[in-house]
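Peer 1: Fold the following, please.
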Amino acid sequence: MRIAITGAGNVGRSIARELLANGHQVLLIDKDPKAIKTESVPDAEWLLADACELSSLEEAGLDSCDVAIAATGDDKANLVHSLLAKTEFGVPRTVGRVNHPGNEWMFDEVWGVDVSVSTPRLMCALVEEAVTVGDLVRLFTFKDGSTNLVEMTLPDDSPWIGRRLDELVLPGDTVLVAIIRDGHAMAPDKDGALEGGDELLFVTAPDHERSLADMLTAEGATPRVVSQPDLAY
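Peer 2: Next up is the predicted model:
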């Protein structure tokens, strides 16, 4: 795929290196001459231009890109670029970086954003995931807001310890997608059994999170459902 990344700072360059390592073509765009460090990502294309201007995006050949990633430190610029990429150049997939969680509500299809990534929220969720046992932690919300990726580290007093997975009746259309045990990821096996300390990853609707948390913890326990709180800076 050909992928355009707006913002050639540390974030943009890191994304570019990963994508190049996976065999993609990458174009890095930035309007700041100091950000054009071609030696840092020598296999990428580089363009000194304002990615919020139509003429610059025409020069970049954005209409030939499969993905446009807006990764600047300015939410306004990321929104404008995503909107132009989607509406003026027909880029099939757009990804927008959210720098301030208070702006997250704008990063949707109205502004041409297919996928939004909020760094503060992801960091908060990962901290919660690392330190909580017996609480359901929301790691990621898919773009339509109707489905979440959630995690729970199974407490040692869970009623499901030692029971077969095919006995696990999950609420609604919840799906157990992976089990992490002793640092190793495993696909769920209906003949397998759960152990204390297992990290369970589910895809579920927000309405089922509380029921899921309740069923996995001991009777009388009061598990939290930890969403990603708004952070300010």
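
Peer 1: When you work out contacts or count neighbours from here on, use the C-alpha atoms and nothing else.
Peer 2: OK.

Peer 1: In this protein, what residue spans correspond to strands?
Peer 2: For the chain, the strands defined by DSSP state E occupy 2-6, 25-30, 45-48, 67-70, 93-98, 115-118, 136-141, 148-153, 175-181, 184-186, 199-204, 225-226.

Peer 1: what sits up against the longest one?
Peer 2: The set of residues external to strand 175-181 that reach it, using Cα atoms under 8 Å, 6 or more residues apart in numbering, is 185, 186, 187, 188, 197, 198, 199, 200, 201, 202, 203, 204.

Peer 1: and the angle from it to strand 199-204?
Peer 2: Relative orientation of strand 175-181 and strand 199-204, computed by axes from the mean of the first three to the mean of the last three Cα atoms, to 10 degrees: 170 degrees.

Peer 1: How far off centre is strand 175-181?
Peer 2: 18 Å (Cα atoms, centre = their mean, to the nearest Å).

Peer 1: returning to that earlier point: please list only the buried members of the contacts of strand 175-181.
Peer 2: For those, a burial check counting by 16 or more other Cα atoms under 10 Å picks out 188, 197, 198, 199, 200, 201, 202, 203, 204.

Peer 1: For the comparison step, fold the sequence that follows:
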Amino acid sequence: MRVAIAGAGAVGRSIARELIRGDHHVMLLERNLEHVDPEAIPDAVWVHADACELALLESAELESYDVVIAATGDDKVNIVVSLLAKTEFAVRRVVARVNDPRNEWLFDDSWGVDVAVSTPRMLASLVEEAVSVGDLVRLMTFRQGQANLVEITLPADTELAGKPVRKIQLPRDAALVTILRGGRVIVPQQDDPIEGGDELLFVASVEVEDELRAAVGVKR
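Peer 2: Sure, this is the predicted structure:
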């Protein structure tokens, strides 16, 4: 997979290293010449360019990339990069970093963003996930499909204990994708039994979250 990352700061470099470990082709776009350091990540393609400049993106052949990640520390820049990537270069997948949670409402498909990643929101969700039992916690939003990755930790005395997965009457537009049980990651099958304390991960649209709560026997 070919991935272009706008912003070669600490965040952009960390993402690049992880992607390169996964054998992906990575290009780093950085406008600050002092931050352009090919020796730091020699396997990446480094380009000294302002990712908001259309001509420079054309020179970098952005249209040949499968994913663009707008990872700068400036939300305005990330929005512009996302919009250019989607509308001018038809990049299939655009992921944008949200630095200020107050700007999160801007990061949607109208600005070319498929997935918005807000570090403060993710950290808050992880805290909620760690302490919340019997409630629904949103972990990530998939903007392109208007769906969320949500987690529900079943209480120890859940009425579902001992029943197979097929007994969960899921609403439309909701799917159980994983059961976390202790150190195990379980890909759920219809006959797998449910246990108290299970962490259930679903992909679901916002509209059916209340129905999802009811299906697993938890209250809002």
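
Peer 1: tm score of chain vs chain?
Peer 2: For this chain pair, the superposition-based TM-score is 0.91 by TM-score structural alignment, normalised by the length of the second structure; 220 aligned residues with a Cα RMSD of 1.8 Å.

Peer 1: What is the burial count for the nearest residue to residue 117 of the first structure once chain neighbours are set aside?
Peer 2: Nearest residue to residue 117 of the first structure in three dimensions, chain neighbours excluded: residue 97, at 5.0 Å (Cα to Cα, 6 or more residues apart in numbering). Number of residues near residue 97 of the first structure (other Cα atoms under 10 Å) recorded here: 23.

Peer 1: Farthest pair within the contacts of strand 175-181 of the first structure?
Peer 2: Greatest spatial distance in the contacts of strand 175-181 of the first structure: 197 and 204, 20.8 Å, computed using Cα to Cα.

Peer 1: ok, how many other residues are close to the nearest residue to residue 77 of the second structure once chain neighbours are set aside?
Peer 2: Distances taken as Cα to Cα, 6+ apart place residue 52 nearest to residue 77 of the second structure, at 6.8 Å, with adjacent residues excluded. Counted by other Cα under 10 Å, the residues lying close to residue 52 of the second structure total 20.

Peer 1: The second structure: helices as residue ranges?
Peer 2: 10-21, 54-59, 75-87, 119-131, 209-215 (DSSP state H).

Peer 1: Now do the first one: everything it contacts.
Peer 2: Translated: helix 10-21 of the second structure. With Cα under 8 Å, 6+ apart as the criterion, helix 10-21 of the second structure contacts 5, 6, 25, 26, 28, 41, 43, 44, 71, 72.

Peer 1: closest to residue 83 of the second structure among those?
Peer 2: Distances from residue 83 of the second structure to these, taken by Cα to Cα, are shortest for residue 6, at 12.7 Å.

Peer 1: Isn't that closest one up against residue 30?
Peer 2: Yes. With contact defined as Cα atoms under 8 Å, residue 6 of the second structure reaches residue 30; the gap is 6.4 Å.

Peer 1: the more surrounded of these two?
Peer 2: residue 6 (27 against 23).

Peer 1: if I look at that one, how far off is residue 81 of the second structure?
Peer 2: 8 Å (Cα to Cα, to the nearest Å).

Peer 1: quick one on the thing from earlier: please enumerate the shared neighbours of residue 6 and residue 30 of the second structure.
Peer 2: residue 51.

Peer 1: picking up where we left off before, quick check: which of the helices of the second structure is buried the most?
Peer 2: Stretch with highest mean neighbour count among the helices of the second structure: helix 75-87 (a mean of 22; mean count of other Cα atoms under 10 Å).

Peer 1: That one vs the first structure - mean distance after superposition?
Peer 2: Once fitted to the first structure, helix 75-87 of the second structure is off its aligned match by 1.3 Å on average (mean Cα distance after the TM-score superposition for the first structure).

Peer 1: Could you check how far that helix is from the centre of its chain?
Peer 2: On Cα atoms, centre = their mean, the centre of helix 75-87 of the second structure falls 17 Å from the chain's centre.

Peer 1: Packing partners of that helix?
Peer 2: Using 3 or more Cα pairs under 8 Å, 6 or more residues apart in numbering; DSSP states H and E as the contact test, the elements touching helix 75-87 of the second structure are strand 67-70, strand 93-98.

Peer 1: from the chain's centre, how far out does the first one sit?
Peer 2: Between the centre of strand 67-70 of the second structure and the centre of its chain there are 12 Å (Cα atoms, centre = their mean).

Peer 1: ditto for stretch 113-133 of the second structure
Peer 2: 10 Å.

Peer 1: and for it, what are the contacting residues?
Peer 2: Contacts of stretch 113-133 of the second structure (Cα under 8 Å, 6+ apart): 79, 82-83, 86, 93-101, 104, 107-108, 137-144, 151-155.

Peer 1: correct me, but residue 196 of the first structure touches residue 163?
Peer 2: No. With contact defined as Cα under 8 Å, residue 196 of the first structure and residue 163 do not form a contacting pair (11.2 Å).

Peer 1: is it true that residue 5 of the first structure touches residue 28?
Peer 2: Yes. Under the criterion of Cα under 8 Å, residue 5 of the first structure makes contact with residue 28 at 4.9 Å.

Peer 1: who are the neighbours in contact with residue 142 of the second structure?
Peer 2: Contacts of residue 142 of the second structure (Cα under 8 Å, 6+ apart): 114, 115, 116, 148, 149.

Peer 1: Now a ChimeraX select for only the buried ones of the residues you listed.
Peer 2: To isolate the buried ones among the contacts of residue 142 of the second structure in ChimeraX, judged by 16+ other Cα under 10 Å, type:
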select :114,115,116,148,149
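
Peer 1: re the thing from before, in a markdown table: the helices of the second structure, plus distance to residue 181 of the second structure.
Peer 2: Output for the helices of the second structure, formatted as a markdown table (distance: least, Cα to Cα, whole Å):
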| stretch | distance to residue 181 of the second structure |
| --- | --- |
| helix 10-21 | 27 |
| helix 54-59 | 46 |
| helix 75-87 | 37 |
| helix 119-131 | 14 |
| helix 209-215 | 19 |
